[in-house]
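# got a sequence here, can you build the structure:
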Amino acid sequence: MDLNQLIVAQLDSAYRWIERAADGLTDEQLYYQPTSDTNSIAWLVWHLSRWRDAKGATISGMPQVWISEGWAERFGMAADRTGLGDTAEQVASFRPDRDSLLGYADVAHRAIVECVSKLAPEQFEQPVEYMPGDLRPVWTVLIGVVGDST
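Below you'll find the model as predicted:
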């Protein structure tokens, strides 16, 4: 197993947890917030998917599927919104339809898997922006994406 396969396996495993979190839930359960300052499962599925999409695009140099495939418009949200810094009101008002939410999660996952599958060994050491002003090697960015999803 090479590094590409290892990271793809980890991304797949983490994505299965995201799928399981939403599987079989009613809409009430999907959008439920235990307190006003906690995130719903729906918001977490979206945010983790946005992060996968954004980081995969940063690494690959390809556009985010959120933008290129029109998901931002379908969600009625800004193209650059990832959930980082969302207010309690933004989280509470987040209610996309289930099919759009899970559809976006799926395409964002497939996009980062494709990105990782195509990386040459030396590309894992290239610095990319993890957060504004925070450059890290590609492999640490990918480990962060996996870790955030588990």
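# make it CA atoms for all contacts and neighbour counts henceforth
Fine.
# what residues does the helix or strand where Trp43 lies touch?
If you go by DSSP states H and E, Trp43 is part of helix 41-60. With CA atoms under 8 Å, 6 or more residues apart in numbering as the test, helix 41-60 has contacts from 18, 21-22, 29-32, 63-66, 82-84, 91, 94-95, 101-102, 104-105, 108-109, 111-112, 115-116, 128-130, 138, 141-142, 145, 148-149.
# one more, please, to line up against the first structure:
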Amino acid sequence: MSSAEILVDAFERIRDLVHEVSRDLSEQQLTYRVDPDANTIAWLVWHLTRIQDDHLADAAGTEQVWTAEGWLERFGLPFDPEATGYGASAQEVAAVRVSRDLLTGYHDAVHSRTVAYVGDLTESDLTRIVDTSWDPPVSLAVRLVSVIGDDLQHVGQAAFVRGIVRR
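Prediction:
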């Protein structure tokens, strides 16, 4: 199995988990908060998708799906167009009130763009430096593993909240 195939498999698993964690949930359930400052399933799925979209578009040198395909307007969130949710306040978390179909539609669009990009990567592509603001500089391989790890953490958090919501 090639590195590209492993990356595609990882992102496929994330997509499956996003669909599983949001399956059959109402907007009220998607926005349930364990306490007033807790993240919601809707925010967690939006955020993990925004990070994936932002980081993959940057690495690929393309416009984000968020703006290129009109998701920014469809979501209608009161955030800067570049917002990814990093460092969001409790009020910003609460502002992400959208349907399951909108959440999974955006994730699916980002997922399609992601697997098209990573599926064509070669071993030498993965060593390319994509961020020099860190020491050591970040390679494409490290960035992709970081996105996968972040996505898995957030979808796991969403699964925990789902368990509470479904009780």
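# before we move on, the earlier item: from the chain's centroid, how far away is the helix holding Trp43 of the first structure?
Remark: helix 41-60 of the first structure is offset 2 Å from the chain centroid, using CA atoms, centre = their mean, to the nearest Å.
# could I get the full set of helices for the first structure?
For the first structure, the helices defined by DSSP state H occupy 3-22, 27-30, 41-60, 65-68, 71-75, 88-92, 98-117, 138-148.
# Phe124 of the first structure: which of those is closest?
Closest to Phe124 of the first structure of the helices of the first structure is helix 138-148 (CA to CA; 4.8 Å).
# now that closest one on the second structure. Mean distance?
Helix 138-148 of the first structure, aligned to the second structure and superposed, deviates on average by 1.0 Å (mean CA distance after the TM-score superposition for the first structure).
# report all helices and strands that that helix contacts.
Counting contacts by 3 or more CA pairs under 8 Å, 6 or more residues apart in numbering; DSSP states H and E, helix 138-148 of the first structure is packed against helix 3-22, helix 41-60, strand 127-131.
# was I right about Leu140 of the second structure contacting Glu123?
No - the pair Leu140 of the second structure / Glu123 is not scored as a contact, 10.3 Å apart, by CA atoms under 8 Å.
# what sits closest to Ala95 of the second structure if chain neighbours are left out?
Nearest in space to Ala95 of the second structure, with sequence neighbours left out and distances taken as CA to CA, 6 or more residues apart in numbering, is Leu77 at 6.9 Å.
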